[in-house]
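Enquirer: Sequence and computational prediction follow.
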Amino acid sequence: MAITMTEAAARHVKNQLKKRGRGLGIRVGVRTSGCSGMAYVLEFVDETVKDELSFKSQGVNIYSDQKSLVYLDGTELDFVREGLNEGFQFNNPNASSECGCGESFNV
């Protein structure tokens, strides 16, 4: 079980951690919400949580709780720029559908 990220996503996370001046990595999770049922949650990690799983991808530490990993296993996190818009994109093989904005999904 793992979550990975592209080189572009890793570069963005590393730059943001550097700007913050602290942080161990990024936490990826899900919560019940959004128009498709589940929404992605991203946050910087300053302290680890007990029983949290950790992965390393492209030199970045990725943390996730076990409940979220059921929905995120095999997901690749990418950072894309399209015109004036930029943001994270989740390439989640477990998602059976996504909402139009791409911020929530269903399994």
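Expert: Yep, that arrived.
Enquirer: Every contact and neighbour count from this point should use C-alpha atoms.
Expert: Noted.
Enquirer: Show me what the top helix by length along the chain is packed up against.
Expert: Using DSSP state H, we find that the single longest helix of the chain is helix 7-20. Contact here means 3 or more CA pairs under 8 Å, 6 or more residues apart in numbering; DSSP states H and E; on that basis helix 7-20 packs against strand 25-33, strand 60-64, strand 76-82.
Enquirer: right, and these - which one's nearest residue 19?
Expert: In this view, these are compared for proximity to residue 19 by CA to CA, and strand 25-33 is the closest at 12.9 Å.
Enquirer: May I see the buried residues of that closest one?
Expert: 25, 26, 27, 28, 29, 30 (16 or more other CA atoms under 10 Å).
Enquirer: Give me the contacts around it.
Expert: Identification of contacts with strand 25-33 by CA atoms under 8 Å, 6 or more residues apart in numbering yields 13, 17, 38-46, 60-65, 68-69, 71-72, 104.
Enquirer: Second structure follows, compare the two:
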Amino acid sequence: MIELSPAAAREIERWSQSRRLSGSYLRLAVKNGGCSGLHYHLELTPIAAENDRFYQSQGINILVDPDSDRYLQILKLDYSEDLMGGGFRFTNANTQNTCGCGLSFSA
């Protein structure tokens, strides 16, 4: 299950409107790279692939490809701002190690 906080949902909606992509899907993916071997990737897309997994949280439609789905089964996505700026924060029960940046992990 993928769970968005209200703050994450607001930021995704703002992001979508600023790019004139209202009604788009949020695509969440896990890709090779980063300090710990894997990293999260977020993008807005108007089209779902045939084999995408579909989730919904806080009114946001979320797509996940089958390869990434196994890493994102218990994911909480938040958004917060601090002195360094704003950013998404990932809390994932499937990770073994997380990099200090919070964007890279191993599983």
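Expert: Cool, the structure landed. This is a predicted model, so every value here is computed, not measured.
Enquirer: Would you point out the most distant pair within the buried residues of strand 25-33 of the first structure?
Expert: Once CA to CA is applied, these give 25 and 30 as the farthest pair, at 17.0 Å.
Enquirer: Could I have the PyMOL command that selects the buried members from the contacts of strand 25-33 of the first structure?
Expert: Only the buried entries of the contacts of strand 25-33 of the first structure go into this PyMOL selection, using 16+ other CA under 10 Å:
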select buried, resi 13+17+38+39+40+44+45+60+61+62+63+64+65+69+71+72+104
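Enquirer: hmm, back to that, dump the helices and strands packed on helix 7-20 of the first structure to TSV, plus distance to residue 93 of the first structure.
Expert: Conversion of these to TSV gives the following (distance: least, CA to CA, whole Å):
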stretch	distance to residue 93 of the first structure
strand 25-33	15
strand 60-64	17
strand 76-82	9
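Enquirer: among those, which is nearest residue 5 of the first structure?
Expert: Comparing those by their distance to residue 5 of the first structure (CA to CA), the top pick is strand 76-82, with 4.4 Å.
Enquirer: now the following helix or strand past that closest one against strand 76-82, angle please.
Expert: Remark: after strand 76-82 of the first structure, the chain's next helix or strand is strand 85-91, criterion DSSP states H and E. Per axes from the mean of the first three to the mean of the last three CA atoms, to 10 degrees, the angle that strand 85-91 of the first structure makes with strand 76-82 is 150 degrees.
Enquirer: hmm, who's touching whatever helix or strand comes next after strand 85-91 of the first structure?
Expert: Per DSSP H and E, strand 85-91 of the first structure leads on to strand 97-98 as the next helix or strand towards the C-terminus. By CA under 8 Å, 6+ apart, the residues outside strand 97-98 of the first structure that reach it are 36, 104, 105, 106, 107.
Enquirer: mind redoing it with 10 Å?
Expert: Outside strand 97-98 of the first structure, the residues that touch it by CA atoms under 10 Å, 6 or more residues apart in numbering are 34, 35, 36, 37, 38, 39, 92, 104, 105, 106, 107.
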